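Peer 1: Here you go, sequence then predicted model.
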Amino acid sequence: MTTAAQTRLIETRGVSASSRLASIDIFRGLTMVVMIFVNDLASVHGLPWWTYHAPAQVDAMTYVDMVYPFFLFAVGLSLPLAVKARLRKNPSRFALWTHIILRSASLIVLGLILANAEKGDPARIGFSSSLWAILALLGSSLYLSVYTGSQRGKTVHRILRILGLILVVAMYAIFRRTTHDGHFAWIDGSYPEILGLIGYTYFAVSVLYIPTRRWLWAPLAWLAALVAFNALCVAKIIALPPHLRLYFWPFDNGAMASITMAGVATSVIFLGDHRWKALGQKMSMAVAFALAPLAAGRLLTPLCISKIRATPTWSLYCISAAVASFALLYWVCDVKKKIGWAFFARPAGANTLLTYLLPDFYYFIIATIGSTYFEAHLSYGWPGVARALIFTACMLAIAALLTRMKLRLQL
């Protein structure tokens, strides 16, 4: 076999190892479906309390508070597979860490675009902040696009990627906002939005997992350490410096990293190279793993349940639900091979970043043209719920169409 053929075979095996796991794509896709729905539903008034995020001062959580943790869990599910596939293609540790840093940075850049989209000063930028966001996201999309066409178009795609990067840099360069005291300032990095938080968390968990990935119990040990750190921070036994920037301490108080590490541990249980090969052994481990965080979360309820405050009980309950949900999907989709029912979610799971950004493109386009129809007519009660359902279905349909047209974004 020639070297080129060997390379193609290794790449095929590396890619197929993750692409054949329908449960991961469907888990990610279903999470995206609910995320799009609840994000749009947030602007609808007059609904029961459990259809929104629980307020920070309330000792409670709703199903909405579990959506973001499921996304973090999905990041952890994919991490061991992605690391293994990348090292098969290129065993260089330097190349691996370069990829991880660039991927984290790309998520943070995207997150800061979304977080600053409504803060821009049109008078200082030269046009509306929503148009600024559209151009910045368009440039990011061009740069992160994946080309799957013929060799002839590869050069054109490379040029488009370079132009996209230039557009992003230009949008960052011209961005200006007005502070509360009337001075102008640049990008506000205090809150990098969900994508940025995922970027920081992905990097933090990679720092822990990759050097210890050959040790079977390492993910569980790191998970226990992160939960303990989270509990000590919430109990104020460990006091983090106020306004500590995530680029200094990407672990934050440990809650987000613990959820992602739980995804890593779940991936190891079902897909790792270990002695638990039988389905019964894997499912037994998963059941035990789902019950343990539930019990631990119950013991830590004196620290309250709150997504906004990122308490350990919130993260542990979300971990328990995510492990149980993935175990069920693994049994249905990968063992029983029943995947047809998830037709609406699979494109969102396979092309996640594009699906995530589609609603933002829509919101910014609507803001740019000044349309307020839906805000005025379908923003209250059950008509608003119907609007959110239709909007979610439209976003999924567009994502499926673009995926079929081989338009894909990849970090």
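Peer 2: Now that the structure is in, tell me what you want to look at.
Peer 1: Every contact and neighbour count from this point should use C-alpha atoms.
Peer 2: OK.
Peer 1: Tell me where the stretch 251-400 of the chain has helices.
Peer 2: 255-271, 279-299, 312-329, 346-350, 352-369, 373-377, 381-404 (DSSP state H, counting those that start in this stretch).
Peer 1: Using a markdown table, lay out the ones you listed together with mean neighbour count.
Peer 2: Formatted as a markdown table, the helices of the stretch 251-400 of the chain follow (neighbours: other C-alpha atoms under 10 Å):
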| stretch | mean neighbour count |
| --- | --- |
| helix 255-271 | 28 |
| helix 279-299 | 17 |
| helix 312-329 | 24 |
| helix 346-350 | 25 |
| helix 352-369 | 17 |
| helix 373-377 | 10 |
| helix 381-404 | 18 |
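Peer 1: out of these, nearest to residue 193?
Peer 2: Taking C-alpha to C-alpha, helix 352-369 is the member of the helices of the stretch 251-400 of the chain nearest to residue 193, at 12.3 Å.
Peer 1: dropping in the other structure now:
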Amino acid sequence: MTQSKRLISLDVFRGATIAAMILVNNPGSWSTVYPPLLHAKWHGCTPTDLVFPFFLFIVGISISLAYTKRKESGEATNKLIQKIVWRSLKIFLLGLFLSGFPFFNFETIRIPGVLQRISVVFLICSLLFLKTNWRTQAILGAFLLVLYNFLMTVVPVPGIGQPNLNPETNLGAWLDNLLLSGHLWSQTKVWDPEGLLSTIPAIVTGITGLLTGKLFLDHDKSPQEKVIWMFVAGCFGIFLGMVWGIYFPINKALWTSSYVMYTSGIGLLIFALCYWFIDILDKRSWINPFVIYGSNAITVYVLSGVIAKSLYLIKWETSDGIITLQGWTYNTLFLSWLPPYNASLGYAILNVLLLLGVAWILYRKRIFIKV
């Protein structure tokens, strides 16, 4: 693969990840969702728990590939940093927009969030890529994982006492409550799955992507050798994550160090398969929907959130009480003829297909909205 040749497998992986995000975020009813499409209740890892770290892993790879090209083109580092900071700010503000939509009550608006975490990881990883080499990145990543493990399992929690990993009394929850009280996830109010302290290991997820991108920039390795390296590294990551998980359990909400290694390992294996089939074997007959999704990934994700909230805003009175447009759509199109779990899944798939249609229109018109 030459430097100028686009890595189509990365586009496919990105698109599939965004489609999966939309699928798991939009069931017809949260009370009837197949278990693999739900997050683990606390410790553990379901397929749904893989989606967000996959996206951060992809962010890291994209940084390596994109900014290497820009540096080689002679673009000044200071100018690149300005663009990075501005892009990070835009993504963060988009996250706040989604949190506040449609009422924008700034007294209670959720400050952490998915896009907010993506913006921070993008900012830190981009600066690391521009200012450090891959060895420094690897060492820093390892240090941050060990540091986070130490903070969460050794440092006493102020006002609580012994360190613990319980939802409301761990050190991360204490810090979120201290600094962001009243601006946390509405379902908990006292802790946040995208909280402050757990953003530290999330940055390391991005670093694993940086290191993977470095592998692709190594022109001394053949495509087949790169696949082998990714498989070896992926298997090692999964193994290390499972072993580490014995002492520091795999947990998405806490973004534990074991979770970083485990999910990055799986991400490496899946990406290696994509690269092998798509870029090496040229098996591309099935990839178009994912390429289309990946071409406007952030835009489609934001639109999905706006549509989901809007469907709950539109409501009217019926003989059975008040019904929302979301409830009417779900009941009429799916629950009226499908078992509840299949109906809920059908509604989620409809969301994926409708947003694919929007992404296809943008793609066909060559409109690529760069956030």
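Peer 2: Ah, there it is. Model, not experiment: these values are computed from the prediction.
Peer 1: Superposed, how do the two chains score by TM?
Peer 2: TM-score for the superposed chains, counting by TM-score structural alignment, normalised by the length of the second structure: 0.79, backed by 324 aligned residues with a C-alpha RMSD of 2.6 Å.
Peer 1: just to revisit the earlier point, using CSV, lay out the helices of the stretch 251-400 of the first structure together with distance to residue 81 of the first structure.
Peer 2: Formatted as CSV, these follow (distance: least, C-alpha to C-alpha, whole Å):
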stretch, distance to residue 81 of the first structure
helix 255-271, 8
helix 279-299, 17
helix 312-329, 16
helix 346-350, 15
helix 352-369, 17
helix 373-377, 42
helix 381-404, 22
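Peer 1: Quick check: the aligned residue for residue 255 of the second structure in the first structure?
Peer 2: Superposed on the first structure with TM-score structural alignment, residue 255 of the second structure falls opposite residue 310.
Peer 1: Nearest to residue 102 of the first structure among the helices of the stretch 251-400 of the first structure would be which one?
Peer 2: Residue 102 of the first structure sits nearest to helix 352-369 of all the helices of the stretch 251-400 of the first structure, at 15.3 Å, using C-alpha to C-alpha.
Peer 1: average gap between that closest one and the second structure?
Peer 2: Comparison of helix 352-369 of the first structure with the second structure after fitting gives an average deviation of 2.6 Å (mean C-alpha distance after the TM-score superposition for the first structure).
Peer 1: who does that helix touch, helix- and strand-wise?
Peer 2: Here helix 352-369 of the first structure is seen to pack against helix 22-41, helix 129-144, helix 381-404, strand 408-409 when contacts are counted using 3 or more C-alpha pairs under 8 Å, 6 or more residues apart in numbering; DSSP states H and E.
Peer 1: how about the last one, aligned to which bit of the second structure?
Peer 2: When you say that, I think you mean strand 408-409 of the first structure. With TM-score structural alignment applied, strand 408-409 of the first structure matches the range 368-369 in the second structure.
Peer 1: Could you pull up the residues touching the match of residue 255 of the second structure?
Peer 2: For residue 310 of the first structure, the contacting residues are 253, 255, 256, by C-alpha atoms under 8 Å, 6 or more residues apart in numbering.
Peer 1: that older thread, tell me how far the match of strand 408-409 of the first structure lies from the chain's centre.
Peer 2: For stretch 368-369 of the second structure, the gap between its own C-alpha mean and the chain's C-alpha mean amounts to 19 Å (C-alpha atoms, centre = their mean, to the nearest Å).
Peer 1: go on, stretch 353-365 of the second structure?
Peer 2: 21 Å.
Peer 1: just to revisit the earlier point, which one of the helices of the stretch 251-400 of the first structure lies closest to residue 10 of the first structure?
Peer 2: Nearest of the helices of the stretch 251-400 of the first structure (C-alpha to C-alpha): helix 255-271, 18.3 Å.
Peer 1: Would you mind pulling up the elements that that closest one packs against?
Peer 2: Here helix 255-271 of the first structure touches helix 67-89, helix 193-209, helix 218-234, helix 279-299, helix 312-329, going by 3+ C-alpha pairs under 8 Å, 6+ apart.
Peer 1: Residue 43 of the first structure: what's it in contact with?
Peer 2: Per C-alpha under 8 Å, 6+ apart, neighbours of residue 43 of the first structure: 375, 379.
Peer 1: Point to the residue nearest the middle of the first structure.
Peer 2: residue 71 (4.8 Å; C-alpha atoms, centre = their mean).
Peer 1: quick one, what contacts that one?
Peer 2: 28, 31, 32.
Peer 1: Could you do residue 298 of the second structure as well?
Peer 2: residue 371.
Peer 1: Need the counterpart of it in the first structure.
Peer 2: Match for residue 298 of the second structure (TM-score structural alignment): residue 353.
Peer 1: hang on, residue 316 of the second structure in a strand?
Peer 2: Yes - under DSSP: H, G, I helix; E, B strand; the rest coil, residue 316 of the second structure sits within a strand.
Peer 1: what's the neighbour count on it?
Peer 2: Counted with other C-alpha atoms under 10 Å, residues neighbouring residue 316 of the second structure total 11.
Peer 1: Ok, residue 99 of the first structure next?
Peer 2: A count of nearby residues for residue 99 of the first structure, using other C-alpha under 10 Å, gives 14.
Peer 1: For the equivalent of it over in the second structure, pull up the helix or strand it's in.
Peer 2: Superposed on the second structure with TM-score structural alignment, residue 99 of the first structure falls opposite residue 83. Using DSSP states H and E, residue 83 of the second structure sits in helix 77-100.
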